[in-house]
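Engineer: Sequence and predicted structure are below.
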Amino acid sequence: MHSDRPAMIDILLVEDNPGDVELVREALNEGKLRNELHVAYDGLQALRYLRGEGEYSDRHLPDLILLDLNLPRMHGKEVLQEIKTDPALKKIPVVVLTTSREEEDVLRSYDQYANCYITKPVDLEQFLHVVQSIEDFWFTIVKLPGKR
């Protein structure tokens, strides 16, 4: 049977909270698609990964970026701006997944071309459902650049 789904999807999670990293990992493991989750724990590490610098020279560009805004060393807003102004990176969908409900953060994220903005639910089951919904939407419904 032929499938239009990629055999393996690469996701870059930019998140400094180890608990949230594990929740995302768990939700993706329970999902329908094979995925490889790469984690950057701050904004500078995320940009090094995306640009293939240093220890990341053999990385594959991710199919999707899940980006927290409240990051150490470089704020998520700055990371988003760097991604969306870099011709080699700007087509990668960026889902802002953060605790902030501030309207200013929502507006600024969309002004910087975030593909969507999701506030992290506090409830564990809702959090898992949100991550699985992200996976379903971006990898079963949406046509991504460079994917069949």
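Structural biologist: Perfect, thanks for sending it.

Engineer: Please count neighbours and contacts with C-alpha atoms only from this point.
Structural biologist: Fine.

Engineer: Quick one: the strands in the chain, in order.
Structural biologist: 9-14, 35-40, 64-67, 94-98, 116-119 (DSSP state E).

Engineer: how about those in a markdown table, adding distance to residue 24 and mean neighbour count?
Structural biologist: Listed next are the strands of the chain as a markdown table, based on distance: least, C-alpha to C-alpha, whole Å; neighbours: other C-alpha atoms under 10 Å:
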| stretch | distance to residue 24 | mean neighbour count |
| --- | --- | --- |
| strand 9-14 | 8 | 21 |
| strand 35-40 | 9 | 18 |
| strand 64-67 | 10 | 24 |
| strand 94-98 | 11 | 22 |
| strand 116-119 | 14 | 18 |
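
Engineer: ok, structure two:
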Amino acid sequence: MENNYILLVEDNRNDEILARRALQKNSINNPLFVAHDGVEAIEFLMGTGSYSHRDARQLPALVLLDLKLPRMDGLEVLRQLRSHELTRRLPVVVLTSSDEEQDVKRSYELGVNNYIRKPVDFNEFVETVRQLSLYWLQFSDKVMINNKER
């Protein structure tokens, strides 16, 4: 898997389907990998557990992270990502239904790049995904090019 893929960490199948549709509607053709809980996300990114065969150096261009996840919540996933050298600078956008002030504050304290509350309206969700993807995928492409030139 190349480094231009998007990792969606989402346990709700309906929200996963909505994200896929929003990406498709915006002609965002980056491959999408979905982790359905926090433990699976960490194992996938670190190349451990059932993903021990995966090269952990092949990081996604963007992580879209829900906070309310089984087995390990999104805040713990974020904490672990920021504590590892390999994933410390990985672009992570929290995309969640939570608008609790403590979740927003803690996410930024842990180093999230952006915190977005999932819009309820599908058209608003499509537009949110379009803006996030355009900004973060273009940003990540520039970072990758700059890193290769060094």
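Structural biologist: Done, it's in. Computed from a prediction, not measured in an experiment: that's the story for all the values here.

Engineer: ok, back up a step: of all the strands of structure 1, which one is nearest residue 54 of structure 1?
Structural biologist: strand 35-40 (13.9 Å; C-alpha to C-alpha).

Engineer: What range does the closest one cover in structure 2?
Structural biologist: Alignment of strand 35-40 of structure 1 against structure 2: residues 30-35, by TM-score structural alignment.

Engineer: now swap in stretch 113-127 of structure 1 and tell me
Structural biologist: So stretch 113-127 of structure 1 sits over residues 111-125 in structure 2, by TM-score structural alignment.

Engineer: List the buried residues of the matching stretch.
Structural biologist: 111-112, 114-118, 125 (16 or more other C-alpha atoms under 10 Å).

Engineer: And the residue nearest the centre of structure 1, how far from residue 118 of structure 1?
Structural biologist: Nearest to the mean C-alpha position of structure 1, by C-alpha atoms, centre = their mean, lies residue 66 at 1.6 Å. Distance, residue 66 of structure 1 to residue 118 of structure 1, using C-alpha to C-alpha, to the nearest Å: 10 Å.

Engineer: Residue 146 of structure 1 too?
Structural biologist: 25 Å.

Engineer: rewinding a little: which neighbours do residue 66 and residue 118 of structure 1 have in common?
Structural biologist: Common neighbours of residue 66 of structure 1 and residue 118 (criterion: C-alpha atoms under 8 Å, 6 or more residues apart in numbering): 95-97.

Engineer: Export the residues you listed as TSV, with columns for distance to residue 15 of structure 1.
Structural biologist: As requested, those are exported to TSV (distance: C-alpha to C-alpha, whole Å):
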residue	distance to residue 15 of structure 1
95	12
96	11
97	9
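
Engineer: follow-up on the earlier one: what does the residue nearest to the centre of structure 1 align to in structure 2?
Structural biologist: For residue 66 of structure 1, the residue aligned by TM-score structural alignment is residue 64.

Engineer: is it true that its match touches residue 90?
Structural biologist: No: Residue 64 of structure 2 lies out of contact with residue 90 (C-alpha atoms under 8 Å); the separation is 11.0 Å.

Engineer: show me where structure 2 has helices.
Structural biologist: 13-25, 38-46, 74-83, 101-109, 122-149 (DSSP state H).

Engineer: Residue 59 of structure 2: which of those is closest?
Structural biologist: For these, proximity to residue 59 of structure 2 was assessed by C-alpha to C-alpha; helix 38-46 is nearest, at 6.9 Å.

Engineer: if I pick residue 104 of structure 2, what's in contact with it?
Structural biologist: residue 115.

Engineer: ok so, going back, pick the most buried one from the helices of structure 2.
Structural biologist: Burial of the helices of structure 2 is given as mean neighbour count (mean count of other C-alpha atoms under 10 Å); helix 38-46 ranks first at a mean of 21.

Engineer: That one vs helix 74-83, what angle?
Structural biologist: 20 degrees (axes from the mean of the first three to the mean of the last three C-alpha atoms, to 10 degrees).

Engineer: CSV for the buried residues of stretch 111-125 of structure 2, including distance to residue 30 of structure 2?
Structural biologist: Below are the buried residues of stretch 111-125 of structure 2 laid out as CSV (distance: C-alpha to C-alpha, whole Å):
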residue, distance to residue 30 of structure 2
111, 24
112, 21
114, 20
115, 21
116, 20
117, 22
118, 21
125, 18
